[in-house]
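> sequence and predicted structure are below.
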Amino acid sequence: MKKIILLLIATSMLSYAQDRKEVAVTIYNSNLGVVKETRELELKSGLNDVLIRDVPSEINPSSVKINLDGTVIEQNYRYDLANSYSLMQHFIDKKITLVGAKTFVGNLISATSNSVVIKDENGGLTILPSLEGYNISLDYMPENLITKPTLVWKVKSNSAGKKDAGLTYQTSGMSWKAEYVATLNKDDNRLDLNAWVNITNNSGGSFKNAKVKLIAGDINRANTYDNSNYGYNDRMFAKGMAAEADLVSEKSFFEYHIYELANKSDLLQNEDKQIGLFNASDIKVQKKFIYNTNGSNLENKKPSVSVEFKNAKDNNLGMPLPKGIVRIYKNDGEAVELIGEDNLDHTPKNEEVELKIGEAFDITIDEKVISSTKIADKVQEIEYEVTIHNSKEEPVTVEVNRNLWGNWTVIDKNVDYEKENANKITFKVDVAKEKKKTLTYKVRFVY
């Protein structure tokens, strides 16, 4: 295994900022974090070169905002990190020493991941196809190589001494999402809902003891910055409503919502962190069987099964629900099993929530176009039939949503309907247990 020995002969006379005194991180749903931190600088009067280390590798350097008693004349972002390959590339045409079974000294002509070509003082070339068993000795550390991503400032200070510098910057590689666990009761009319947030940090940096805020909402972002050149390549919980004020607080902010963690937290690189958002129990829900149709000849189709509830205070909820995945379980009194999953969008309070669970096993639907009659040049009447077979040991109501087009009129039907909008009507068809029911309706279309 190759080993690199660095003999540092010269070092750069730079001022290093101290570790973060304070740090706050605001994380968005859209692969974005905004970091606000305070660092202590030791400055002399006049010009200073200051290194701000331990910034995330996915930082957007053009987003850096600096608050400092002094003037930042210039900023550079250094991301050429020291490793065996980059060090060897910097020593092309320079002297290196290889120590192993035999010692080689000369100028490096070329270097790959595990082989080198060296030119000795007599002009001869030595090719080593493998560096196994050799140590590489370099005479100095190249100035422009660093061990961590670093901001380099040229600061003009009017006085000497210690000063606090406030930094605000954007970084990609940070995101969060909500995850929900919903548990239906035995009768499918009540539900317990537990919410967590999952925070992901792939920014290339760690933030210890950070104040954390989460923004729920879809912000608009200008598509002008590409940081690709900078980068390195089931829970079940106790019942009881707790939009846990002692853990997470929520408030409106512009057209979004902010969730703020009450306690500071460590956000480490390459880490997923879960934090409790709220627990709500005994939420009233309605189970629905829904079938969407455009009017066709189909057999043995299945209606979907959904549950609906209102996100209201009198239903043991009533707080903005950030978007995320909902995993739905059912408790039959003996065991709790997964029955489906759905995606929940950002949902304000007092709005209805519908979660699709799956498709009904014991309900099948057959559709037929019974007749089609041309009444006039641009007038047509079509009769439809929808037969619902209920094999369940209980009665059901199936909502048949019919999508229509053009100028239409329902001229005959055996079940009343509700007009949802200009292109959709809904029939609510009651079917007795272990029976079938046929819905018939006729529509006149004017083209």
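That came through, no problem.

> going forward, measure contacts between C-alpha atoms and count neighbours the same way
Noted.

> and the nearest residue to Ile363 once chain neighbours are set aside, how far from Asp366?
In this structure, Ile363 finds its nearest non-sequential neighbour in Asn390, 4.9 Å apart by CA to CA, 6 or more residues apart in numbering. With distances taken as CA to CA, to the nearest Å, Asn390 is found 12 Å from Asp366.

> could you do Asp54 as well?
Applying CA to CA to Asp54 and Asp366 gives a distance of 64 Å.

> got another one to weigh against that:
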Amino acid sequence: MRSLPLVAVLVVSAANAQTQLTVYNQNFAAVKENRTLELSQGENEVRVTDITAHLEPESVVLRELRQPDSIRILEQNYESDPLSEGLLLRKSEGKLLDFEITMQTGEKRIVKGRILRSGYVPHTSAFERYGQQYAYAQAAYANPEGGGQPIVEVDGKVQFGLPGKPIFDALDPKAFLKPTLLWRLWSGEAGKHEVEFSYLTGGMRWEANYNAVAP
């Protein structure tokens, strides 16, 4: 029998964060945050959810302030897609789902269908990240005539579009409900670690208004 490594999961809130924000005039900003992480010895999963939706994933830097060699970054990810019906359909591709259908009499009944294709298009932040050509391709795909319709198999027959309102199973406790930074960290010992993480983000600008007062 194979043994699986234990992973400590830590969800970090902004309550213990110290944030520095530098806003530039090209609609972007540099963000630095100092936080305290309570890590277990060995592998830890750390999630930070109170971040901007326009974060540049390639700009994220995490470092330990007191003992830089005391933690190692095993993996770093940014989950930017907000939870939606389309995203859950994509995760259900190849699986059977219940669909609620409302009859003309008002009666509701449940039919089962297998999701062959979800028709899901990633979050629009990906458009900005990968450029205009990507945006055009995804917009074309999202169009029903461009292949963006869901395809569902019901009773051995294939149909375009959903047969009714999809009903999903309960969410995994680890589901990403909003933009999330995710790290897998290795710590040599259990205890508190003072860390700083920084990143660039779009969607911010500043304005200055002045009032002149005559003497």
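The structure has been received and is ready for your questions. On a predicted model such as this, the values are computed, not experimentally measured, just so you know.

> neighbour count winner among Asn390 and Asp366 of structure 1?
Asn390 (24 against 17; other CA atoms under 10 Å).

> next up, the contacts around the spatially closest residue to Val154 of structure 2 that is not a sequence neighbour.
Excluding the flanking residues, the one nearest Val154 of structure 2 by CA to CA, 6+ apart is Gly113, at 4.6 Å. Listed by CA atoms under 8 Å, 6 or more residues apart in numbering, the contact set of Gly113 of structure 2 reads Leu96, Leu97, Asp98, Phe99, Val152, Glu153, Val154, Asp155, Pro163.

> mind doing that once more with 6 Å?
If you count contacts by CA atoms under 6 Å, 6 or more residues apart in numbering, Gly113 of structure 2 has them with Leu96, Leu97, Val152, Glu153, Val154.

> that one -> structure 1?
Counting by TM-score structural alignment, Gly113 of structure 2 corresponds to Gly106 in structure 1.

> again, but for Glu153 of structure 2
Looks like Glu153 of structure 2 aligns to Lys119 there (TM-score structural alignment).

> contacting residues around Trp153 of structure 1?
Per CA under 6 Å, 6+ apart, neighbours of Trp153 of structure 1: Asp49, Val50, Glu74, Gln75.

> let's have those residues in TSV, adding neighbour count and secondary structure.
TSV is the format used below for these (neighbours: other CA atoms under 10 Å; DSSP: H, G, I helix; E, B strand; the rest coil):
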residue	neighbour count	secondary structure
Asp49	18	strand
Val50	22	strand
Glu74	11	strand
Gln75	17	strand
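
> now do the strands in structure 2.
8-12, 18-23, 28-39, 42-48, 61-64, 71-79, 96-102, 108-117, 151-154, 157-160, 165-167, 180-187, 191-202 (DSSP state E).

> ugh, wrong one, the stretch 301-447 of structure 1
Counting by DSSP state E, counting those that start in this stretch, one finds strands in the stretch 301-447 of structure 1 at the ranges 304-310, 324-331, 336-344, 352-359, 363-376, 379-390, 396-403, 407-413, 417-421, 424-431, 436-446.

> between the shortest one and strand 424-431, how big is the angle?
Okay, so that is strand 417-421 of structure 1. 150 degrees (axes from the mean of the first three to the mean of the last three CA atoms, to 10 degrees).
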